[in-house]
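Student: Build the 3D model from these lines:
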Amino acid sequence: MNITYRIVQHDGGWAYKLGDSFSETFPNHAAALAAATAAAREQRVPDRTAWIEYEDASGQWITERADGHDRPTTAVED
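Tutor: Alright, predicted model coming up:
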């Protein structure tokens, strides 16, 4: 899986965006870029395998095994 964080102007400042989700707003571009770079780096760190639960768009609860070693490839687009 590949994920890309994008640096964007948002809510009177700068943020990074993944899909339709925005980070908190930062006062300047450099701060948003540093935060996105840190988030991208953290996404690549392996973790332990665990069972996760989440609710899908139709309201159904899903339980699935999340492999903690199956980490995405990340990038930051400025």
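
Student: CA atoms for contacts and neighbours, from now on please.
Tutor: Noted.

Student: so Arg65 sits right up against Tyr54, yeah?
Tutor: No. Between Arg65 and Tyr54 there is no contact under CA atoms under 8 Å: 11.5 Å.

Student: Okay, buried residues for the helix or strand hosting Val76 please.
Tutor: Using DSSP states H and E, Val76 sits within strand 73-77. Of all the residues in strand 73-77, those buried under the rule 16 or more other CA atoms under 10 Å are Thr74, Ala75, Val76.

Student: Before we compare anything, build this one as well:
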Amino acid sequence: MTKVVYKIVPHDGGWAYRLGDVFSETFPSRSDAMQAARIVAAEQQVGGEPEEISWQDDKGVWHSEHSDGGDRPEAEVQDGDGEQAGAR
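Tutor: Got it, this is the predicted structure:
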């Protein structure tokens, strides 16, 4: 199973959650960023209906695949210092 980790970090004079190199909007407090990240992490784990997915890779090649709707990643939220904050 794939696992995604949202990290709470300082960003643009406030706080944000980050996944890889992508930052969320900036929140005024660490607590606000943590709350938003927990919501996003919970939503990330919700399954959907089976469907066909088309996507383009970084070389411009299109791919098609079937998603059964239940193949959702495990999601976790960590404070910027690496402390796990849960996905509740």
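
Student: Tell me roughly how far the strand holding Val76 of the first structure lies from the second structure on average.
Tutor: Superposed on the second structure, strand 73-77 of the first structure shows a mean distance of 0.7 Å to its aligned residues (mean CA distance after the TM-score superposition for the first structure).

Student: what range in the second structure matches that strand?
Tutor: Counting by TM-score structural alignment, strand 73-77 of the first structure falls onto residues 74-78 of the second structure.

Student: chain center to the longest strand anywhere in the second structure, what's the gap?
Tutor: As assigned by DSSP state E, the longest strand anywhere in the second structure is strand 3-11. Distance of strand 3-11 of the second structure from the chain centroid (CA atoms, centre = their mean, to the nearest Å) equals 8 Å.

Student: just checking, next helix/strand downstream of it?
Tutor: For strand 3-11 of the second structure, the succeeding helix or strand toward the C-terminus, using DSSP H and E, is strand 14-19.

Student: Nearest residue to the middle of the first structure?
Tutor: The residue lying closest to the centre of the first structure (CA atoms, centre = their mean) is Leu18, at 5.6 Å.

Student: quick one: contacts for that residue?
Tutor: The neighbourhood of Leu18 of the first structure, defined by CA atoms under 8 Å, 6 or more residues apart in numbering, consists of Ile3, Thr4, Tyr5, Arg6.

Student: If we use 10 Å, what do you get?
Tutor: Neighbouring residues of Leu18 of the first structure by CA atoms under 10 Å, 6 or more residues apart in numbering: Ile3, Thr4, Tyr5, Arg6, Ile7, Ala36, Val76.

Student: Among those, which pair sits farthest apart?
Tutor: Greatest spatial distance in the contacts of Leu18 of the first structure: Ile3 and Ile7, 13.3 Å, computed using CA to CA.
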